[in-house]
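[1] What follows is a protein structure lacking sequence information:
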């Protein structure tokens, strides 16, 4: 029983669907958006350098301490302090020398007066005078009043002469961190830097592994228990582990909790997205789909605002989890999908949902509405058994059905590859935003905000250019922008602009791909095909943190890898047949026949082919034309007798079939 045939009676997109969409389903995508990326900021790695307790005890900190204890190196195109090594000096002896000095012997050259050094060292009025090549002017202070930090900094203006002072060693006493951006992150708390700097990447990999497993299991739960229970089960897991993350006391526990959160990402997005599609009529599905994508982009923008104001990782974990506890109030307002209820034969529950929809939408339905629909369904099934799916002909489909025939196998492999590239690059670019340089909060905000303009021209382009060219151009333009960053890798502003173009491209393709996949996979294996492609695509979020980790030494390396993937996926999309204005394939035979004649000549064609019925539809139409069968029309229904009006061809058809309940009544009449 098709819900699309019933929605005109209850309202295809009335007040009920609008309220459900705006106040339940669209906010329902926020947990996925928040928990997919809040870990980037929990594990943010601020600038750090080796900690020297002796200098801290003498209150020598900041620039003075770094100049004394940290060697410099070329990194990211500039001379910067080393983050993992320190001078191997006897700092206690050095401090004793400074404290016991009765006079200050100036070095051979003045103390540098750069703004950074000046800010760190001018806590007193003592200055070097350059009038006599380095004389000291205490400004009226005695040597004992000159800060030790100034003396030690001046000591560094000439390189140490003995080789022991040139030697460096790994950090011995941990690290000092720049707390100007974050008050606390897991990297700061558990010192996950230098030899342990892979740990944040490992946590992201395990988050992706949890997502792959969770997506596979979620599909099963959603199809067996229903859309509504699946959402609340995953919401409970999401909130439980999200809140528990804030109380982790070590890296191992934190990683386990993050794996639990990852188990629900992106699966928890499934119910709001599917319900938004299943609760409305066919003409409104495109709009609901794009609204869901807009809501997800807004979730990223909102997360940027949250992380900007919450700089402690424990508070951030709570801020991105506790508010979603209010979503459990939706238990009393979120309906089960009537489409799923009808498909599983739960007519009474479906009737309650449909009657409530009709009431809110101000539509009148008869009290025995579902009873009449079931009777009509049974009459049609008995009258046209060739057109209905009866229990005796049921078949169980599996993943191997996607690969049994050459054309369907080719399309499955292409769709799955493009899904992998889309998932990898979308997640990769989102992960990469804070690493672009400059203000990482602004970068992440732009990563979400630049997705919004794409939706203004995306759907008109899909209707004018078709699915495949829209998908191809989105991926190629985005990939080319990512590849172009190698030419401007020392210009942060241009790199950021190219990054935004790449993000716009991948955002567009991520809207087109699911729709095109839905139109390519035949009905009998459509859900299975999309599930298979998306699960394989989840391998991307497992691998992409490793690519970003390798880009630590070369900032644009991840962009080059992701750009190559986008261009390759875009070129491959042209091998798929155009689906615009085409009938959806129903059977495996339809899926094999659809696009079987699509060859090199058509790959670069922009022509939109006229709609052509699938082979199964053509066969059904030809059979009905030959038989000239009309559905029986109900004339009279006195007591227990039903009278049907039939023509000669109908009567001959009925006589050729086994006598059923209705034909027995006709023979009696």
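    Thanks, I have the structure now. No experiment lies behind these values; they were computed from the predicted model shown.

[2] switch to C-alpha atoms for all contacts and neighbour counts from now on
    Will do.

[3] Distance-wise, check residue 476 relative to residue 167.
    Counting by C-alpha to C-alpha, to the nearest Å, the gap from residue 476 to residue 167 is 50 Å.

[4] now residue 459
    In terms of C-alpha to C-alpha, residue 459 sits 63 Å off from residue 167.

[5] Settle it for me: which of these two has more neighbours?
    residue 459 (20 against 12; other C-alpha atoms under 10 Å).

[6] Distance of the more buried one relative to residue 296?
    According to C-alpha to C-alpha, residue 459 and residue 296 sit 17 Å apart.

[7] which residues touch residue 166?
    Going by C-alpha atoms under 8 Å, 6 or more residues apart in numbering, residue 166 touches 87, 88, 160.

[8] Alongside the first one, take a look at this:
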């Protein structure tokens, strides 16, 4: 009895497999939520310097009582190139002369400014509070957010490396246990699968002799067992592992860079998050046909190209064209999702059982 027949015998699509799929889905939901919650918990709302004249609960003079917030803002904070209040600078002195329509733009650029010495005022129309507003991680301190993301990315990429090495050398499936001669352990696992799938009689009938006959029919040498040192020293295995490390690194870098920078795709973070998630559903269907009808290397090459090129194009698309930027982001996300599936299948196909 070959292993595929043995697997069908104990059940290859029963409760055991369903529970494994459900568990993987739940773990992915929790890990992805933790991974990308920073888009919202660390969102950077619109902000400007705190100005005593405008933001103090007690007006400085009676003159300001009859002035609108827009007027007070104009004399307190300079405007940027988009004619919006500067986010990190304010006038050192109140510039009442700016209320005069005859004041030229040249004169305005010569006015003395200073950093936000008294803190910032944040727009609370979308987010009442984020870690950015709590700790004032804006302007000169904005790099602290990037630093935290860089630290997180380092840990994530290390997990990709260790995960691939682990997957390549120590995944204890029943097939792997049989191929490496661990028949007693394989018997225990197969009995557990049959028991969970409701095939108790089959679980009781499985014996060491059946597994040994399976070992003889396996195409791969059953006595060959790769140790960690053999994996490192074997040139073919080393090249295979190195290839998938580079491929996984590239894919993860594009994906995390895209999903941790949703604000670059448009002003509505919630819509961006939903659309980038919804695009995965048709991609899963498309991936099935790609796997069945397209060679691995061309499909991976095209997926890589379509993952990175939209992000490069987005560098030259103005932020005002938010719909174009979002569509390019969705194309990149769809390509990355396809690439992940192709990589998993390709790695299994080119790796021997004892290596997997």
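    Received the coordinates, thanks. Fair warning: this is a prediction, and the values are worked out from it, not measured in the lab.

[9] And the TM-score between these chains?
    Overlay of the two chains. TM-score (TM-score structural alignment, normalised by the length of the second structure): 0.79; 344 aligned residues with a C-alpha RMSD of 4.0 Å.

[10] how much space is there between the closest residue to residue 97 of the second structure other than its chain neighbours and residue 79 of the second structure?
    Leaving aside its sequence neighbours, residue 97 of the second structure sits nearest to residue 103 (C-alpha to C-alpha, 6 or more residues apart in numbering; 7.4 Å). Distance, residue 103 of the second structure to residue 79 of the second structure, by C-alpha to C-alpha: 14 Å.

[11] same check, this time on residue 255 of the second structure
    Distance, residue 255 of the second structure to residue 79 of the second structure, by C-alpha to C-alpha: 36 Å.

[12] Repeat that for residue 145 of the second structure.
    Applying C-alpha to C-alpha to residue 145 of the second structure and residue 79 of the second structure gives a distance of 25 Å.

[13] what do you get for residue 282 of the second structure?
    From residue 282 of the second structure over to residue 79 of the second structure (counting by C-alpha to C-alpha), the distance is 45 Å.

[14] So those two - more neighbours on which side?
    Between residue 282 of the second structure and residue 79, counting by other C-alpha under 10 Å, residue 79 is the more crowded of the two (17 against 10).

[15] Please pull up the equivalent of that one in the first structure.
    Residue 79 of the second structure maps onto residue 72 in the first structure, with residues paired by TM-score structural alignment.

[16] Can you tell me, leaving aside adjacent residues, what's nearest to its match?
    Excluding its sequence neighbours, the residue lying closest to residue 72 of the first structure (C-alpha to C-alpha, 6+ apart) is residue 81, at 4.3 Å.

[17] again with residue 347 of the second structure
    Residue nearest to residue 347 of the second structure in three dimensions, not counting chain neighbours: residue 244, with 7.5 Å by C-alpha to C-alpha, 6+ apart.

[18] in the second structure, which spans are strands?
    With DSSP state E, the ranges of strands along the second structure come out as 47-49, 89-91, 113-115, 120-122.

[19] could you dump those strands to CSV with distance to residue 354 of the second structure?
    Output for these, formatted as CSV (distance: least, C-alpha to C-alpha, whole Å):
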stretch, distance to residue 354 of the second structure
strand 47-49, 57
strand 89-91, 62
strand 113-115, 62
strand 120-122, 57
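
[20] Including mean neighbour count, could these go into JSON lines?
    Converted to JSON lines, those look like this (neighbours: other C-alpha atoms under 10 Å):
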{"stretch": "strand 47-49", "mean neighbour count": "22"}
{"stretch": "strand 89-91", "mean neighbour count": "22"}
{"stretch": "strand 113-115", "mean neighbour count": "14"}
{"stretch": "strand 120-122", "mean neighbour count": "19"}
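
[21] Which one, of the ones you listed, ends up nearest to residue 18 of the second structure?
    strand 120-122 (47.8 Å; C-alpha to C-alpha).

[22] Now do the same for residue 454 of the first structure: its match in the second structure.
    Checking TM-score structural alignment: residue 454 of the first structure goes with residue 283.

[23] check contacts around its match.
    By C-alpha under 8 Å, 6+ apart, the contact set of residue 283 of the second structure is 334, 337, 338.

[24] can you count the residues close to the first one?
    Burial of residue 334 of the second structure, expressed as a neighbour count using other C-alpha under 10 Å, amounts to 24.

[25] and what of residue 65 of the first structure?
    20.

[26] The closest residue to it other than its chain neighbours: how many residues sit nearby?
    Nearest residue to residue 65 of the first structure, sequence neighbours excluded (C-alpha to C-alpha, 6+ apart): residue 55, at 6.7 Å. Neighbourhood size, residue 55 of the first structure [other C-alpha under 10 Å]: 21.

[27] Check residue 337 of the second structure too.
    The burial count for residue 337 of the second structure: 20, using other C-alpha under 10 Å.

[28] contacting residues around the aligned partner of it in the first structure?
    In the first structure, residue 337 of the second structure lines up with residue 507, judged by TM-score structural alignment. Each residue near residue 507 of the first structure by C-alpha under 8 Å, 6+ apart is listed here: 426, 451, 454.

[29] ok, the residues you listed in the second structure, which still hold?
    With both residues aligned by TM-score structural alignment, their matches' C-alpha atoms under 8 Å, the contacts of these that the second structure also has are 451, 454.

[30] Reformat the contacts of residue 507 of the first structure as JSON lines; add distance to residue 227 of the first structure.
    Below are the contacts of residue 507 of the first structure laid out as JSON lines (distance: C-alpha to C-alpha, whole Å):
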{"residue": "426", "distance to residue 227 of the first structure": "26"}
{"residue": "451", "distance to residue 227 of the first structure": "28"}
{"residue": "454", "distance to residue 227 of the first structure": "29"}
